[in-house]
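[1] this is a predicted model, with the sequence first.
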Amino acid sequence: MKAAIIGASGYTGADLIRILDSHPDIEISAITSRKYLGKSVWKAHPSMRNLKLRFTEYTKDVDADVIFLALPHTASMEKVPELLETGVKVIDLSADFRLKDVKIWEKTYGAKHTAPNLIEKAVYGLPELHREEIKKADFVSGTGCEATAGILALAPLQGKADKVIIDVKVGGSAAGSTGNAGTHYPARAGNVRPYAPVKHRHQEEIKQETGFEVSMTAHAVDLVRGILATCHIPNFSEDVSKLYRDFYKDSPFIRITPKDPKFLPNPKYVVGSNYCDIGVVTDEEHKRTVVFSAIDNLVKGASGQAIQCMNLMFGLKEETGLEALPLYPA
């Protein structure tokens, strides 16, 4: 099959290229970029010097069976309608179609949605919750990286509790390749900085997918890749270890960790992989449960998960091309 990547010069584009290049069932037919138009792929991604790929101009008629959109928020909604008209399968990694309520989306992202008629058509691209829908989909919306960590941590507890407080630690690559003052190395190195103290836009996804009333605080930390979500569920102290193992027994990329602090989820143990590690600790004395989840924000939080969805959409084994173990040490 042929795959094209629209907007392939950023971090998510790089991981799409990296993973798809070794996928046994995929040929990368096109990568696009306005900034690097006509240039070899390694001019944007120096690690890819051996690849014979060149950035081309976007066209809706690109020769592909599946198209990945790795574009900034609000850019995808301009292209998705015309791409779907061509009959190609589309996987959008932006936030444009993640939220099912257009009013909540416009409030969260501060923009007018120009393709609200396609919001319901988009299947939320989290295979662990929407596997059967994704198999039948021709349009999938990728999930937010912090949202992925939070949802996977909480999904087995749906209906058992109402409220959750989530503390998220996020690596610098989640801010994208263009960066800002907060991702500048002298500001980030050796530092932990709260950048979304009382509200993060991904919490609307978590609420949508789990039903929890979510309070979320996000911190920028001195990591390149990785997210650690710590979820506090007050007034709930059941031992739910078996519940988690049963819930995810058919999910190849979920690993339930022991309760020993040495083995609880740690971003270092998932870097470069599509795994999500989840650990559950019960605090009976204070009547609370704490759930930890760790992912690589660029793989399970973006490009790897998108390819996991692609595999399902085309009837392939879910793990195809994603079997690589995490890098350690990294």
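    Here it is on my side, so go on.
[2] only C-alpha atoms from now on, for both contacts and neighbour counts.
    Will do.
[3] for S141, give me its contacts.
    Neighbouring residues of S141 by Cα atoms under 8 Å, 6 or more residues apart in numbering: I91, D92, L93, S94, A95, D96, F97, R98, A122, V123, Y124, G125.
[4] do V140 as well
    By Cα under 8 Å, 6+ apart, the neighbours of V140 are V90, I91, D92, A122, V123, Y124, G125, I134, C309.
[5] shouldn't the second one be in contact with S76?
    Read it as I91. No - the pair I91 and S76 fails to qualify as a contact (Cα atoms under 8 Å) at a distance of 10.2 Å.
[6] here's the one I want to compare it with:
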Amino acid sequence: MIKAAVIGASGYIGGELVRLLAMHPEVEISAVTSRRYNGKKIHKVHPNLRKLNLRFTNNYNFDADVIFLAVPHGTSMKIIDDYIGSAKIIDLSADFRVTLNLYEEYYGEHLKPELISDFVYGLPEIHREEIKKAELIANPGCNATAVILALYPFKGEIGEAIVDLKVSSSAGGRRENVASIHPERSNVVRVYKPSHHRHEAEVKQETKVNAQFTVHSVDLIRGLLATIYFKMETNEKELYKRYFRYLKEPFVRIVKEKEGLQKLPDPKYVIGSNFVDIGFTYDEKSQRVILFSALDNLIKGGAGQAVQNMNIVFGLEETLGLNYLPVYPI
């Protein structure tokens, strides 16, 4: 059994990690940490995890083969020295995802720049072979995962793209603020980040495309939809061929239908799963390619992708513990 510890398990991503790891047939959870909730049963914070015999701890003297860092951005680089060399590390923060130049452009000063190159960017569909040999993995951001997987087949052929993102409330984490309370958050289509979103850095690094994000918060609890636009002379048949690279990927589904409830990707139909749905259309008149990418931000955009990376690192079946179809209706 693989012994797994989750550092910062009180947040939404941390809770999803615990849920997925608890159902994984090859994992034993050795520690779930939280300074704020030290000593409390885990279901006091995550009610859906009732009957799991786990308590939060602030004791970091634990035995683990893999450590998941589910902490806020900027925290991993402060605590990473406590864990390096003791176990495989999968970091779900943004601290080690991009090069130093990109980090400084989008985030600011980095406290551990010498470690950035030691991390492998944990997007299995692109970096599977590097992940197999990795000791340190930087789990991608949710928005970045959706956009990179849609854009990657065009790498080297386009320079810019416009990205419209609709994101759910859980993407903002479990922070307490007025903007997140129900009377303010419900029924919104709020411009959250009109430009220079931090996840642009990951897209730029992985696809070499200057993807310009505009992010809207919408009335969803989980899930996101990216709509991506750029100019190119092509046709729908050629667009479909570009996505052949994903046909054997266990968690990528190409959605392009002429009938039925779901003709193109919709986050409603991926919730609770590790799938990313990708679709496309082409406007011949304007020579405009339009891509769509939908995923559950807490699973393929977070905890599920982290478990997928763990499976790869330990030589397990990549889908182990993740073979859940989406919840429907929701």
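    Cool, the structure landed. If you're wondering where the values come from, they're calculated on a predicted model, not measured in any experiment.
[7] and S76 of the second structure, what pairs with it in the first structure?
    Superposed on the first structure with TM-score structural alignment, S76 of the second structure falls opposite S76.
[8] so that match is in contact with I67, correct?
    No - between S76 of the first structure and I67 there is no contact under Cα under 8 Å: 11.6 Å.
[9] those two - which one has more neighbours?
    I67 (28 against 21; other Cα atoms under 10 Å).
[10] does the more buried one count as helix, strand or coil?
    When classified by DSSP: H, G, I helix; E, B strand; the rest coil, I67 of the first structure comes out as strand.
[11] now do the helices in the stretch 51-200 of the first structure.
    76-85, 102-109, 127-135, 145-154, 185-188 (DSSP state H, counting those that start in this stretch).
[12] for the ones you listed, give me JSON lines that also has distance to I254 of the first structure.
    Shown next, in JSON lines, are those (distance: least, Cα to Cα, whole Å):
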{"stretch": "helix 76-85", "distance to I254 of the first structure": "29"}
{"stretch": "helix 102-109", "distance to I254 of the first structure": "29"}
{"stretch": "helix 127-135", "distance to I254 of the first structure": "9"}
{"stretch": "helix 145-154", "distance to I254 of the first structure": "9"}
{"stretch": "helix 185-188", "distance to I254 of the first structure": "30"}
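[13] what lines up with G226 of the first structure in the second structure?
    That one, G226 of the first structure, aligns with G223 by TM-score structural alignment.
[14] ranking the contacts of V140 of the first structure by neighbours, who comes first?
    G125 (29 neighbours).
[15] how close does it get to K199 of the first structure?
    Distance, G125 of the first structure to K199 of the first structure, using Cα to Cα, to the nearest Å: 23 Å.
[16] what comes up buried for stretch 277-296 of the first structure?
    By neighbour count, with 16 or more other Cα atoms under 10 Å as the criterion, the buried positions of stretch 277-296 of the first structure are 277-282, 288-296.
[17] cool, and stretch 255-263 of the second structure?
    Here stretch 255-263 of the second structure shows V255, K256 as buried, counting by 16+ other Cα under 10 Å.
[18] now do the same end-to-end measure for that stretch.
    Termini of stretch 255-263 of the second structure sit 7 Å apart (Cα to Cα).
[19] in contact with the alignment partner in the first structure of V191 of the second structure, which residues?
    Here V191 of the second structure is matched to P194 in the first structure, going by TM-score structural alignment. Counting by Cα under 8 Å, 6+ apart, P194 of the first structure makes contact with T217, A218, H219, A220.
[20] could I get these as JSON lines with distance to T210 of the first structure?
    Listed next are these as JSON lines, based on distance: Cα to Cα, whole Å:
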{"residue": "T217", "distance to T210 of the first structure": "18"}
{"residue": "A218", "distance to T210 of the first structure": "19"}
{"residue": "H219", "distance to T210 of the first structure": "22"}
{"residue": "A220", "distance to T210 of the first structure": "25"}
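[21] tell me the one of those nearest G182 of the first structure?
    Of all the contacts of P194 of the first structure, G182 of the first structure sits closest to A220, with 8.3 Å by Cα to Cα.
[22] now do the contacts for that closest one.
    K169, V170, G171, G172, R188, N191, V192, R193, P194, Y195 are the contacts of A220 of the first structure under Cα under 8 Å, 6+ apart.
[23] V289 of the second structure: what secondary structure?
    Quick answer, by three-state DSSP: V289 of the second structure is strand.
[24] leaving out the residues flanking it, which one is nearest to it?
    Spatial nearest neighbour of V289 of the second structure, chain neighbours left out: Y282 (4.8 Å); criterion: Cα to Cα, 6 or more residues apart in numbering.
[25] how close does the one you found get to P25 of the second structure?
    Following Cα to Cα, the distance that separates Y282 of the second structure from P25 of the second structure is 43 Å.
[26] do K204 of the second structure as well
    In terms of Cα to Cα, K204 of the second structure sits 37 Å off from P25 of the second structure.
[27] between those two, which is the more surrounded one?
    Taking other Cα under 10 Å, K204 of the second structure and P25 do not tie; K204 has more neighbours (19 against 11).
[28] show me what the more buried one aligns to in the first structure.
    In the first structure, K204 of the second structure lands on K207 (TM-score structural alignment).
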